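**Student:** sequence first, then the predicted structure, then my questions.
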Amino acid sequence: MKTIIISGINFFEGGPLSVYRDCLDNIIKSRLNETNNIIAFVHKKELFVEYADKITLIELPKARKNYLYRLWYEYIYFYIYSKDKNIDVWLSLHDITPNVKAKKRYVYCHNPSPFMKTELKNLKYSYKNFLFSLFYKYLYKINIKKNTSVIVQQDWMRQEFIKMYKVENVIVAKPTATINAINYIDSSKEPKNKIRFIYAAFPRFFKNFEVICIACEKLEGKGIDGYEVLLTIDGKENRYSKELKKRFKKLQSIRFIGLQDRKDLFDLYETVDCMIFPSKLETWGLPVSEFKGTGKPMLVADLPYAHETVGTYNKVIFFNPNDTNELASLLEKEITKTNIYINAIEKEIKEPFAIGWSMLFDIIF
């Protein structure tokens, strides 16, 4: 019986918590907990009550109090804990390579910010994000070569890790999107007055909302109408969204609809005609994976992450996310139904490569 440690003490809500729960769900589904001693370090046990009788939970509630606590746990507490436990596998789910004694060590790196090219004009929106990306660049580096392997979600991140940190042992673990619970409908034949586009994202400056707004500004300047673009921001989230709304609220074609919960967002996917996804930086780009289930057209940034996320799809066009004229032209052609889509083909990913948790467990456990 192996002793396997999973650590995710910084996860408490949203996507990161879902990742942790998905990991534990698949451990139980694979029945690994029946033949191994699985120990999970968590922020609070109450977030994982359904696993308490199947997995040993250890709560570290101070982990989110501040980063000093977080670093103390990662580099000191975990070492003290591990040094006399004869641990077979230690899997850290949240970017930091802890200081531990274990036969095999893995770190799952989600945050792509160290590889972000920040323009000075964007520092006013989030200097904290800029400083945090620098912090993460060096945080990733600590102990990274002590890992049996580093785990990332896409091949472009593997190449960046190899280049920046001179590590060769990097596993690409492609996530699987659970979208089959949504019953998509074909709304393309329904009578409507306007072609509807959507961009679903939280307003960070690298999400690049302005390229859509400027493209729409150009179309309105030419007198082109008959369309609307739904943006999931309302100007109240942060300084970036506030400036976006102040600058572009006069546009008739833009609707600032605010952040949407998952159910409402999928309902919107049923009614719109096309997704625009101009983000300049993503670990994966989940809305793209989700929207693929509609079979509808997508206009997506011509960047490595986006090509990997789109994979195989026959209604996509990749565009320069810095080129407002190109996007305006694509929007106009989409309105007049004259766009010519490419038939994207998923590229082959070299080993080590896993799709979903079960394949990843086969590699690391």
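**Tutor:** Yep, that arrived. Numbers count the residues shown, from 1 in each chain.

**Student:** CA only for contacts and neighbour counts going forward, please
**Tutor:** Fine.

**Student:** who does whatever helix or strand residue 19 lives in touch, helix- and strand-wise?
**Tutor:** Residue 19 belongs to helix 14-29 when assigned by DSSP states H and E. Applying 3 or more Cα pairs under 8 Å, 6 or more residues apart in numbering; DSSP states H and E, one finds that helix 14-29 contacts helix 356-364.

**Student:** let's see that with 10 Å instead.
**Tutor:** The contact analysis (3 or more Cα pairs under 10 Å, 6 or more residues apart in numbering; DSSP states H and E) places helix 14-29 against strand 2-7, helix 32-35, strand 36-42, helix 356-364.

**Student:** what residues of it count as buried?
**Tutor:** Along helix 14-29, these residues count as buried under the neighbour rule (16 or more other Cα atoms under 10 Å): 16, 17, 19, 20, 21, 23, 24, 26, 27, 28.

**Student:** for stretch 100-119, same thing?
**Tutor:** Buried, per 16+ other Cα under 10 Å, within stretch 100-119: 100-102, 104-115.

**Student:** gap between residue 16 and residue 250?
**Tutor:** According to Cα to Cα, to the nearest Å, residue 16 and residue 250 sit 36 Å apart.

**Student:** please apply the same query to residue 240.
**Tutor:** Distance, residue 240 to residue 250, using Cα to Cα: 17 Å.

**Student:** more neighbours: which of those two?
**Tutor:** Of the pair residue 240 and residue 250, residue 240 is the one with more neighbours under other Cα atoms under 10 Å, namely 19 against 10.

**Student:** just the element for that one, please.
**Tutor:** Using DSSP H and E, residue 240 maps to helix 239-248.

**Student:** quick one: contacts of that helix?
**Tutor:** Here helix 239-248 makes contact (Cα atoms under 10 Å, 6 or more residues apart in numbering) with 122, 124-126, 202-205, 209-210, 213-214, 216-217, 233-236, 249, 251, 254-256.

**Student:** use this one as the comparison:
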Amino acid sequence: MKIVLSGVNLVEGGTLRVFKDAILAFSKNNDIELICLVHRQALFSDVTAHNVSFLEFPSIKSSWLKRCWFEYFHCKNLSKNLNADIWFAMHDMTPNVTAKKRFVYCHNPSPFYTAVKVDYRFEYKMVLFSFFYKWLYQLNIKKNDAVVCQQSWIAEYFKTELGAKKAIIAKPVSKKTQITSTENTTQLVATNKKVTFFYPALARTFKNFELVLDAFLHLKTNAPDCYNKVELVLTIDKGSNQYAQHLVKKYHTLENVTFLGQQPYDEILKLYNRTEVVIFPSKLETWGLPISEAKEHGKPLILVDLPYAHETLGNYDKAHFVDADDPIALAKSITQICNGTDIFSAHQHKQHGTVVENWTQLLSIITQD
């Protein structure tokens, strides 16, 4: 069986890790010939399976005109030449292709986001993009055998609003997540010189870095004893983009905040191990992969009280939810940690609909006759 995985636009962060996980899982089936359409093959140097080949398209990401041309025109001819049994588009847009079965993986949450002032200043393209992304999702969507998405509320949107034939809910994790925290959250301060809060995220405005940074600023001014017991590690720095430059400049007085910059995934895993608390305040996600990764490492989690966070967290015994727009409330929670109070508790989320737990299960579903 020949399967095409198309992800020419995926080059960094969680989406690239999801793409790699799919490739690695599918390649374990020796009866499959896997052809991957990618930005650069060098991004996949860790993929060495004999049944995987790569086709590079390095110029497609340079403009939306080129991307649309690729998806709606070039892929038509390419699909005739490749003659795939399954064409699986990994990045939202349903291409014009010829294949026995077609699937699209939708992960961009832009249609569900309400822009704020900082978005217009630093990511005006994203604001404009969100206005027509619904149209991009809808174009050709009925031609898919199924739409693959990450959460039940998004699956319902695709079926009821956009007319998708079928929606498969697939969690973008390749490992079974740990559901019991290993941290003693009543002794975080007592056993560490400083409590490390870790927020792994790219420098995007919707990631809501200001919530955490304003909370630390409040602590420095109003609770210096607590501030001296904590530190924050962020995977952005002034070289990330203009938004990150703005954050580094605005919060340069916070000496307990480390703007570490983007890190290789193996370094991210090491940072999880060195971290006491993972914090994830993003306002816009279709999943929020660091939540799953933090669970795998058994770390206490501080999350914003939004639907995606509850569904991604699922059942977990060490989580704490805060208002996405209230840094003082977050500062209060951090102060409680400094005072030895265990603010983390067990949370449960009832999943609606059938959920595919890993890529191997998904492969079994999409290859069924």
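**Tutor:** Alright, I've got the coordinates. Here the structure is a predicted model, which means the values were calculated and not measured.

**Student:** follow-up on the earlier one: with mean neighbour count and distance to residue 307 of the first structure added, can I get the helices and strands packed on helix 14-29 of the first structure in JSON lines?
**Tutor:** Below are those laid out as JSON lines (neighbours: other Cα atoms under 10 Å; distance: least, Cα to Cα, whole Å):
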{"stretch": "strand 2-7", "mean neighbour count": "20", "distance to residue 307 of the first structure": "31"}
{"stretch": "helix 32-35", "mean neighbour count": "15", "distance to residue 307 of the first structure": "34"}
{"stretch": "strand 36-42", "mean neighbour count": "20", "distance to residue 307 of the first structure": "34"}
{"stretch": "helix 356-364", "mean neighbour count": "15", "distance to residue 307 of the first structure": "19"}
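
**Student:** buried ones in the helix or strand where residue 268 of the first structure lies, by neighbour count?
**Tutor:** Assignment of secondary structure by DSSP H and E places residue 268 of the first structure within helix 262-271. Buried positions in helix 262-271 of the first structure, judged by neighbour count with 16+ other Cα under 10 Å: 266, 268, 269, 270, 271.

**Student:** ok, back up a step: can you put the buried residues of helix 14-29 of the first structure in JSON lines and add distance to residue 316 of the first structure?
**Tutor:** Rendered in JSON lines, the data for those read as follows (distance: Cα to Cα, whole Å):
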{"residue": "16", "distance to residue 316 of the first structure": "28"}
{"residue": "17", "distance to residue 316 of the first structure": "31"}
{"residue": "19", "distance to residue 316 of the first structure": "28"}
{"residue": "20", "distance to residue 316 of the first structure": "31"}
{"residue": "21", "distance to residue 316 of the first structure": "32"}
{"residue": "23", "distance to residue 316 of the first structure": "31"}
{"residue": "24", "distance to residue 316 of the first structure": "34"}
{"residue": "26", "distance to residue 316 of the first structure": "32"}
{"residue": "27", "distance to residue 316 of the first structure": "35"}
{"residue": "28", "distance to residue 316 of the first structure": "37"}
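
**Student:** quick one: which of those is nearest residue 194 of the first structure?
**Tutor:** The shortest approach to residue 194 of the first structure among those belongs to residue 16, at 36.5 Å (Cα to Cα).

**Student:** list the contacts for the closest one?
**Tutor:** 8, 10, 22, 93, 94, 110.

**Student:** what separation do you get for it and residue 277 of the first structure?
**Tutor:** From residue 16 of the first structure across to residue 277 of the first structure, the span is 22 Å (Cα to Cα).

**Student:** just the ones of the buried residues of stretch 100-119 of the first structure in strands?
**Tutor:** Counting by DSSP state E, those place 104, 105, 106, 107, 108 in strands.

**Student:** JSON lines for the residues you listed, including distance to residue 350 of the first structure?
**Tutor:** Shown next, in JSON lines, are those (distance: Cα to Cα, whole Å):
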{"residue": "104", "distance to residue 350 of the first structure": "22"}
{"residue": "105", "distance to residue 350 of the first structure": "21"}
{"residue": "106", "distance to residue 350 of the first structure": "19"}
{"residue": "107", "distance to residue 350 of the first structure": "19"}
{"residue": "108", "distance to residue 350 of the first structure": "18"}
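
**Student:** identify the farthest-apart pair in those residues.
**Tutor:** Pairwise distances across those peak at 13.4 Å for 104 and 108 (criterion: Cα to Cα).

**Student:** which residues do the two both contact?
**Tutor:** Residues touching both residue 104 of the first structure and residue 108 (Cα under 10 Å, 6+ apart) are 91, 149.

**Student:** which one of the helices and strands packed on helix 14-29 of the first structure lies closest to residue 165 of the first structure?
**Tutor:** The stretch from those with the least distance to residue 165 of the first structure (Cα to Cα) is helix 356-364; that distance is 21.0 Å.

**Student:** mean shift between the closest one and the second structure?
**Tutor:** Compared with the second structure after fitting, helix 356-364 of the first structure deviates on average by 1.1 Å (mean Cα distance after the TM-score superposition for the first structure).

**Student:** do a quick rundown of the helices in the second structure.
**Tutor:** 13-27, 64-69, 75-82, 117-122, 124-138, 152-160, 209-222, 224-227, 242-250, 265-274, 289-296, 307-313, 327-338, 359-366 (DSSP state H).

**Student:** mind putting the ones you listed in a markdown table, distance to residue 34 of the second structure included?
**Tutor:** Putting these into a markdown table (distance: least, Cα to Cα, whole Å) gives the following:
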| stretch | distance to residue 34 of the second structure |
| --- | --- |
| helix 13-27 | 7 |
| helix 64-69 | 22 |
| helix 75-82 | 11 |
| helix 117-122 | 39 |
| helix 124-138 | 25 |
| helix 152-160 | 27 |
| helix 209-222 | 38 |
| helix 224-227 | 51 |
| helix 242-250 | 38 |
| helix 265-274 | 24 |
| helix 289-296 | 25 |
| helix 307-313 | 29 |
| helix 327-338 | 46 |
| helix 359-366 | 12 |
